[in-house]
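>>> One predicted model, sequence on top.
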Amino acid sequence: MKYLLMIYENEKAWEALPKAETEQLMGEYSAYTDSIQKSGNFVAGEALQPTQTATTVRVRDGKRLTTDGPFAETREQLGGFFLVEAKDLDEAIALASRIPSVRLGCVEIRPVIDFSDSMG
């Protein structure tokens, strides 16, 4: 089953980290990504640009509305994700607990709906 591991962290806290700590975390991310690629769990993963680059889109009464920035102000922002293949939620939790930023923020795990069987 596929799970989306959404990485939330405080952008301001991340930006305030000393360069050496940022480099260490990026090295840990590289090692983590390499390990889940080798184990066969990796499907996809990306880091996201900061929230100030976001655009939120809504359509109301047939009119498209766009807003600069994220939908809501929060203390933690979505900073990236991994899409993984795991046998069950326990394995997904184990994978999420190894993501380096889990020490700074949190990782939300969401199972992905597989529509392939119903779209015959």
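Received the coordinates, thanks. These numbers were taken from a predicted model, which means no experiment stands behind them.
>>> from here on, contacts and neighbour counts on C-alpha atoms
Fine.
>>> tell me the contacts of the residue nearest the centre of the chain?
Nearest to the mean C-alpha position of the chain, counting by C-alpha atoms, centre = their mean, stands residue 81 at 2.2 Å. Contact partners of residue 81, counting by C-alpha atoms under 8 Å, 6 or more residues apart in numbering, are 4, 5, 6, 7, 45, 46, 47.
>>> what about versus this one:
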Amino acid sequence: MKYVILIHSNPQPWGHPTGDYLADFQALPQAERDRISGDFERLLTEMQEKGELLGGEALGSPDAARLYRWDAGRAVSGDGPYSEAKEHLAGFFLIDVEDHARAEEIAAVFAGPGETVELRPTMWPGGDDR
């Protein structure tokens, strides 16, 4: 079963890893920050060894984004993302796991202090969740 894990973060200040730039994460004692980071790195290694991690990327600053919308019969570009948004997409990971429970287990480790993580199943061209 394939899922995408979407990492949402505050765009100010912007950087990766996102936790290093979030007040909730920075407020933790160093030992707790080290534990959380270690758990994340161990999970990534485990996922790579099991073939569950298909890919992922950190995304650049939302200031560099462009939005494309259909208007009057053609695509029109503009600055993006929405300026009123408090959170923006910071990155994503594509995973392929045995079942939904494993996807939930993985997503829980991705969700650090001050971050919002979205777990969403992918769909095949016919619209079926797989």
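Yes, it's here. This one's a predicted model, so the numbers in the text were calculated from it and none came from an experiment.
>>> Need the TM-score between these chains.
The TM-score (TM-score structural alignment, normalised by the length of structure 1) is 0.75; 113 aligned residues with a C-alpha RMSD of 2.8 Å.
>>> returning to what we had before: which of the contacts of residue 81 of structure 1 ranks first by neighbour count?
residue 7 (25 neighbours; other C-alpha atoms under 10 Å).
>>> how far away is that residue from residue 87 of structure 1?
Distance of residue 7 of structure 1 to residue 87 of structure 1, given as C-alpha to C-alpha, to the nearest Å: 20 Å.
>>> do residue 53 of structure 1 as well
For residue 53 of structure 1 relative to residue 87 of structure 1 (C-alpha to C-alpha), the value is 35 Å.
>>> Run through the neighbouring helices and strands of the top helix by length along structure 1.
When structure 1 is scanned for its longest helix (criterion: DSSP state H), the result is helix 19-39. Counting contacts by 3 or more C-alpha pairs under 8 Å, 6 or more residues apart in numbering; DSSP states H and E, helix 19-39 of structure 1 packs against strand 42-47.
>>> Superpose on structure 2 and give me the mean offset of the strand it packs on.
In the superposition against structure 2, strand 42-47 of structure 1 averages 0.6 Å from its aligned positions (mean C-alpha distance after the TM-score superposition for structure 1).
>>> what's the matching range in structure 2 for that strand?
When structure 2 is aligned by TM-score structural alignment, the counterpart of strand 42-47 of structure 1 is residues 53-58.
>>> Strands of structure 1, start to end?
Per DSSP state E, structure 1 carries strands over the ranges 2-9, 42-47, 55-60, 63-68, 77-85, 106-111.
>>> so what does the third one touch, helix or strand wise?
Contact analysis of strand 55-60 of structure 1 by 3+ C-alpha pairs under 8 Å, 6+ apart lists strand 63-68 as its packing neighbours.
>>> In structure 2, point out the residues matching the strand it packs on.
Using TM-score structural alignment, strand 63-68 of structure 1 pairs with 74-79 in structure 2.
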